[in-house]
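Q: Quick one: sequence and predicted model below, then my questions.
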Amino acid sequence: MARKNNVTELILTGLFQDPQVQRVCFVLFLPVYLATVLGNGLIVLTVAISKSLNSPMYFFLSYLSVVEISYSSTVVPKFITDLLAKIKTISLEGCLTQIFFFHFLGVTEILLLVMMAYDRYVAICKPLHYTTIMSRQLCHVLVAGSWFGGFLHSIIQVIITVQLPFCGPNVVDHYFCDLLPLFKVACKDTYVEGVSVLANSGLIALCSFIILLISYIVILVHLRNHSAEGRRKALSTCASHITVVLLFFGPAIFLYMRPSSTFTEDKLVAVFYTVITPMLNPIIYTLRNKDVKIAMRKLWGKKNSGMD
């Protein structure tokens, strides 16, 4: 049966309607996006060049930074340019492409955070077997598994969406293309599709968060047997990861584990995890990690001496 698809272009309402507020947002969010790309790019470069950062923890961190740059770039450049546009348009194909990459990279990041928690668990709870368990081969398998998991999740989301008929209206109440706002402009009842999205996105976020929570409870219980110095060292490496997890999962679970709404708060929560969190991650990891800071200073020192 042929789909009745009259809509080829969608109009995004954006974050705020006031042109002056939009200009202020442009001035605020452009530096944030540039800081995201530069900060995460610097982490990738530092880990790639520094011989001291060759442990699995930094291997995962560099991949997390690659995902952060890609994830942010799926939404933010269009969002920033739209802040200066009177009418914010996107083709239906462009909308589906944005949904695919947004969910692909978002779930890849979730799975990477789970892998990083596993790495911390092995390092703290099984230190004598750490190098044997966390071999380079296993690290590559875990990273590849994260990418594959994200791809599989995203393909399911797009297959659900691409079958919907869009015959008008074509105004999407959001600043980027996401599933629930797009479902509202489909020419059919999307209750089943909404439940599928909730099951797919919400449960991945919730289950991963529970796994992370359990792994850190196990780590904290295990740390009781360590010396005060050992506890302090272990907690400092875990603190960055826990902070990133809370910043990423809090808003995601809030949006995907409840019925959809048209509240402006939803868009503001989405701004937090699409624009702000990817910028905060490199700051959190570098400020709390002595090894990364030392490696960055060495890298910077080499570059400066090379320029003299």
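A: Done, it's in. Keep in mind it's a predicted model, so treat the numbers as computed, not measured.
Q: only C-alpha atoms for contact and neighbour calcs from this point on.
A: OK.
Q: For residue 41, give me its contacts.
A: 65, 66, 69 (CA atoms under 8 Å, 6 or more residues apart in numbering).
Q: likewise residue 184?
A: Residues near residue 184 by CA under 8 Å, 6+ apart: 172, 190.
Q: where's it relative to residue 178, distance?
A: Residue 184 is 11 Å from residue 178, where distance means CA to CA, to the nearest Å.
Q: do the same with residue 168
A: 17 Å.
Q: of the two, who's got more company?
A: Shown here are residue 168 and residue 178; by other CA atoms under 10 Å, residue 178 has more neighbours (18 against 15).
Q: Would you confirm that the more buried one contacts residue 101?
A: No - assessed by CA atoms under 8 Å, residue 178 is found out of contact with residue 101, at 10.6 Å.
Q: one step back: out of the contacts of residue 41, which are buried?
A: For those, a burial check counting by 16 or more other CA atoms under 10 Å picks out 65, 66, 69.
Q: And for the first one, nearest residue in space, chain neighbours not counted?
A: The shortest distance from residue 65 to any residue other than its chain neighbours is 4.9 Å, reached at residue 40 (CA to CA, 6 or more residues apart in numbering).
Q: And the helix or strand hosting that neighbour, what's buried?
A: For residue 40, the host element (DSSP states H and E) is helix 19-49. For helix 19-49, a neighbour-count test (16+ other CA under 10 Å) marks 22, 25-26, 29-30, 32-33, 35-37, 39-44, 46-47 as buried.
Q: again, but for stretch 179-194
A: Residues of stretch 179-194 classed as buried under the neighbour-count rule (16+ other CA under 10 Å) are 179, 180, 181, 182, 183, 184, 185, 186, 190, 193, 194.
Q: Same question for stretch 234-245.
A: Using 16+ other CA under 10 Å as the burial criterion, the residues of stretch 234-245 that qualify are 234, 235, 237, 238, 240, 241, 242, 244, 245.
Q: Provide a list of residues in contact with residue 58.
A: Going by CA under 8 Å, 6+ apart, residue 58 touches residue 47.
Q: Confirm that it sits in a helix.
A: Yes - counting by DSSP: H, G, I helix; E, B strand; the rest coil, residue 58 is part of a helix.
Q: this is the comparison structure:
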Amino acid sequence: MNNTQPSSVAFFILQGLGSLGEKRMVLFVIFLLAYTIILGGNSMIIYLVLYTLHSHLHEITLGSPMYFFLHHLSFVDMVYTTVTIPNMLSGFLTDLKTVSFPGCFLQMYCFIHMATTGRALLTVMAYDRYVAICNPLRYTTVMTRPVRLLLIVGAWTFGAFFTLPAITMATQRSYCGPNVVRHCWCDPSSLRVLVCGDTQVENMVSLSSAVISLLTTGLLILISYILIVMAIAKMGTTQRLKAFTTCVAHLTVVNIVPLCALYIIVVLLLQVRIIVSVLYSVLTPFLNPMIYSLRNKELRDAIKRAFFKVLSNC
């Protein structure tokens, strides 16, 4: 790589997992199926929460703040995967996958923003569970519509705050040839090696943003669940079981995210890092609708009602 003469890069070549050869078609089928389930499952949650139960039943079941946050999380998951998976799928079918210079940074911004916003929404949902379990009598007065909207705006602002610095710095740099990104999409660390010159500042800003956002959300979620456990300890057996059931789905999703994210940040083997980051980008959006629908009786009942309603109209 020539680090002295910057070139005007108009596009980038995404190398992805091209070294897998014939196994690419197997991955294409797997990820296409996963993407279909992600879109279908999350669309179903959004549809059920927003449209199917506008009657008094909606207010009793899917009208609670928890479902308000859940359908926002489903929207984030859909955008998060749509930014990367279709591009990756087309890469499995072609030997040469290119992306324009502006398109590359737009993809990078959306990917990081959605990932960080999704983590912030999980934090908001942890606070929602804390209020519901620790202050059940004040739940409806605390989690009012203005408060819910403020929490949603805060989650999106949090995502933008930890995304813009690194992306802004990346767009201001010159990039040298070869313009080959050794990833399935415009990953910041993979793109940074193509910069003409020293990237220590960008590395520090990017790493600091990732670690601080993970630690901030992780600490807030931990505090919420410590308070929840303290409240559950004072309850009777029946109340404990009910309180625990409302938290299982959220806890399952929350524990998956940081383990994968930390592994992606730390691991040095490029091929392993790419595979793990690809799985991470698919795993949580894939599991979210399945976990919440399987662990939540109200959502399961709503799915059954919607299904039978469709059958009756046929």
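A: Cool, the structure landed. Here the structure is a predicted model, which means the values were calculated and not measured.
Q: before we move on, the earlier item: any chance of the buried ones among the contacts of residue 41 of the first structure in a markdown table, plus distance to residue 86 of the first structure and secondary structure?
A: Listed next are these as a markdown table, based on distance: CA to CA, whole Å; DSSP: H, G, I helix; E, B strand; the rest coil:
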| residue | distance to residue 86 of the first structure | secondary structure |
| --- | --- | --- |
| 65 | 33 | helix |
| 66 | 32 | helix |
| 69 | 27 | helix |
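Q: Among those, which one sits closest to residue 211 of the first structure?
A: Relative to residue 211 of the first structure, the closest of these is residue 65; by CA to CA it sits at 21.9 Å.
Q: Map that closest one onto the second structure.
A: Taking TM-score structural alignment for the superposition, residue 65 of the first structure sits opposite residue 74 in the second structure.
Q: Counterpart of residue 302 of the first structure over in the second structure?
A: Match for residue 302 of the first structure (TM-score structural alignment): residue 309.
Q: element containing that match?
A: Using DSSP H and E, residue 309 of the second structure falls in helix 297-313.
Q: Tell me how far that helix lies from the chain's centre.
A: 27 Å (CA atoms, centre = their mean, to the nearest Å).
Q: Thought residue 277 was touching residue 247 of the first structure, still the case?
A: Yes - under the criterion of CA under 8 Å, residue 247 of the first structure makes contact with residue 277 at 6.5 Å.
Q: Count the neighbours of the equivalent of residue 18 of the first structure over in the second structure for me.
A: Aligning on TM-score structural alignment places residue 18 of the first structure opposite residue 20 in the second structure. Residue 20 of the second structure: 11 surrounding residues under other CA under 10 Å.
Q: Now do the same contact list for residue 20 of the second structure.
A: So residue 20 of the second structure contacts nothing (CA under 8 Å, 6+ apart).
Q: corresponding residues in the second structure for stretch 202-214 of the first structure?
A: So in the second structure, the equivalent range for stretch 202-214 of the first structure is 211-223, judged by TM-score structural alignment.
Q: re earlier: please report the distance of the residue nearest to residue 65 of the first structure from residue 193 of the first structure.
A: 35 Å.
Q: for residue 304 of the first structure, same thing?
A: Distance from residue 304 of the first structure to residue 193 of the first structure, by CA to CA: 55 Å.
Q: One more: residue 8 of the first structure?
A: Taking CA to CA, one finds residue 8 of the first structure at 21 Å from residue 193 of the first structure.
Q: now do residue 297 of the first structure
A: Residue 297 of the first structure is 50 Å from residue 193 of the first structure, by CA to CA.
Q: Kindly report the same for residue 302 of the first structure.
A: 54 Å.
Q: next one: residue 25 of the first structure
A: Taken as CA to CA, the span from residue 25 of the first structure to residue 193 of the first structure is 33 Å.
Q: can you check residue 11 of the first structure too?
A: 22 Å.
Q: What about residue 170 of the second structure, how many residues nearby?
A: 19.
Q: That one matches what in the first structure?
A: Match for residue 170 of the second structure (TM-score structural alignment): residue 161.
Q: cool, and residue 200 of the second structure?
A: So, by TM-score structural alignment, residue 200 of the second structure is matched to residue 191.
Q: mean shift between the helix holding residue 309 of the second structure and the first structure?
A: Here the mean offset of helix 297-313 of the second structure against the first structure after fitting is 1.1 Å, by mean CA distance after the TM-score superposition for the first structure.
Q: circling back: which one of the contacts of residue 41 of the first structure is nearest to residue 129 of the first structure?
A: Proximity of these to residue 129 of the first structure (CA to CA) peaks at residue 65, which lies at 27.2 Å.
Q: just checking, what packs against the helix holding residue 309 of the second structure?
A: Helices and strands touching helix 297-313 of the second structure, by 3 or more CA pairs under 8 Å, 6 or more residues apart in numbering; DSSP states H and E, are helix 270-295.
Q: buried stuff in the helix it packs on?
A: Neighbour-count burial for helix 270-295 of the second structure [16+ other CA under 10 Å]: 273-278, 280-293, 295.
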